[in-house]
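Colleague: model this:
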Amino acid sequence: MDKHSKGFPISHVVGFFMSLVLTLGAAWIALQSSLSVKAVMWFIGSLAIVQAAIQLYMFMHINEGGNKVVNNINILYSAFLAVVIVAGSIWVMTSGHSH
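Modeller: A predicted model of the protein is given here:
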């Protein structure tokens, strides 16, 4: 057996179930809680960030590979781009109605 062939991918199964629990938790909070809309949105956003980290770790194998510094820089750059795109889109959509 070579080093690339492993047995059953238990980390994938664990990651899948963790993501499933987070998704169901977000759905439950959105549908069954008596929290304010703002609190629900913050809670769901927080769970989404945790789920993204789990998927990077479990499915994308971000902890593996040769150069950890390059992996971390790529993740930070991707997060920066996501924040710029989302914040810019919200800014454009909210300020466009005032003109």
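
Colleague: Please make it C-alpha for all contacts and neighbour counts, starting now.
Modeller: OK.

Colleague: What helix or strand is the nearest residue to Gln51 once chain neighbours are set aside located in?
Modeller: Ranked by Cα to Cα, 6 or more residues apart in numbering and with sequence neighbours excluded, the top spatial neighbour of Gln51 is Ser19, at 5.8 Å. Following DSSP states H and E, the helix or strand that holds Ser19 is helix 10-32.

Colleague: which residues are in contact with whatever helix or strand comes next after that helix?
Modeller: Tracing the chain past helix 10-32, the next element assigned as helix or strand by DSSP H and E is helix 37-58. Helix 37-58 has contacts (Cα atoms under 8 Å, 6 or more residues apart in numbering) with 11-12, 15, 18-19, 22-23, 26, 29-30, 62-63.

Colleague: do stretch 3-23 as well
Modeller: Taking contacts as Cα under 8 Å, 6+ apart, the residues outside stretch 3-23 that touch it are 47-48, 51, 54-55, 58-59.

Colleague: returning to that earlier point: how close does the residue nearest to Gln51 get to His12?
Modeller: Ser19 sits 10 Å away from His12, taking Cα to Cα, to the nearest Å as the criterion.

Colleague: Which one of those two is surrounded by more residues?
Modeller: Ser19 (19 against 15; other Cα atoms under 10 Å).

Colleague: Let's compare: structure for the following, please.
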Amino acid sequence: MADHISSSGEGHGSVGSYLTGFVLAVILTVAAFGLVMSHAMSPSATGGAIALLAVVQIVVHLIYFLHMNGSSEQRWNVMAFTFTVLSVLVLVAGTMFIMHDTSINMMSR
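Modeller: Now for the predicted structure:
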């Protein structure tokens, strides 16, 4: 089945691509639950594995459901997404630094 093209030239995924994305998302979700339920790893290793699975699932959603790719039509969407991710990283890192610094200064008194 061919991709559907709207009048603005944007590509919409086929049923096959949506099903592929759905199956990958389900597999990644079940893998995360399986890691937690099996207690096969240490808690810190489990947290790292879940974080990795979460990043992979974000990529799956971006590609299969939001249709983000490197094409010229998607360049502005990719740039906006990159700016958003960098802004959130700066916000989270700054918050973590401030909370840690405050904790250290409060403990010493």
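
Colleague: Just the TM-score for the two chains, thanks.
Modeller: The TM-score (TM-score structural alignment, normalised by the length of structure 1) is 0.74; 97 aligned residues with a Cα RMSD of 2.7 Å.

Colleague: sorry, back to before: reformat the contacts of helix 37-58 of structure 1 as TSV; add distance to Ala39 of structure 1.
Modeller: Rendered in TSV, the data for the contacts of helix 37-58 of structure 1 read as follows (distance: Cα to Cα, whole Å):
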residue	distance to Ala39 of structure 1
Ser11	32
His12	31
Gly15	26
Met18	22
Ser19	21
Leu22	16
Thr23	17
Ala26	12
Ile29	10
Ala30	10
Ile62	31
Asn63	32
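
Colleague: Which pair in the residues you listed has the greatest spatial separation?
Modeller: Taking Cα to Cα, the two most distant members of the contacts of helix 37-58 of structure 1 are Ala30 and Asn63; they sit 32.2 Å apart.

Colleague: more neighbours, these two?
Modeller: Under the neighbour definition other Cα under 10 Å, Ala30 of structure 1 and Asn63 were set side by side, and Ala30 has more, 18 against 13.

Colleague: ok, the more buried one - contacts?
Modeller: With contacts taken as Cα under 8 Å, 6+ apart, Ala30 of structure 1 has the following neighbours: 40, 44.

Colleague: What is the mean deviation of stretch 81-88 of structure 1 from its aligned residues in structure 2?
Modeller: When structure 2 is overlaid, stretch 81-88 of structure 1 sits 2.6 Å from its aligned residues on average, using mean Cα distance after the TM-score superposition for structure 1.

Colleague: The residue positioned nearest the centre of structure 2 and Leu24 of structure 2, how far apart?
Modeller: Centrality entry for structure 2: nearest residue to the mean C-alpha point is Ile58, 2.5 Å, by Cα atoms, centre = their mean. Here the distance between Ile58 of structure 2 and Leu24 of structure 2 works out to 11 Å (Cα to Cα).

Colleague: Need the counterpart of the residue nearest to the centre of structure 2 in structure 1.
Modeller: Ile58 of structure 2 maps onto Ala52 in structure 1, with residues paired by TM-score structural alignment.

Colleague: Hey, what's the angle from the longest helix that structure 2 contains to helix 43-64? Just curious.
Modeller: Using DSSP state H to assign secondary structure, the helix with the most residues in structure 2 is helix 75-107. Per axes from the mean of the first three to the mean of the last three Cα atoms, to 10 degrees, the angle that helix 75-107 of structure 2 makes with helix 43-64 is 160 degrees.
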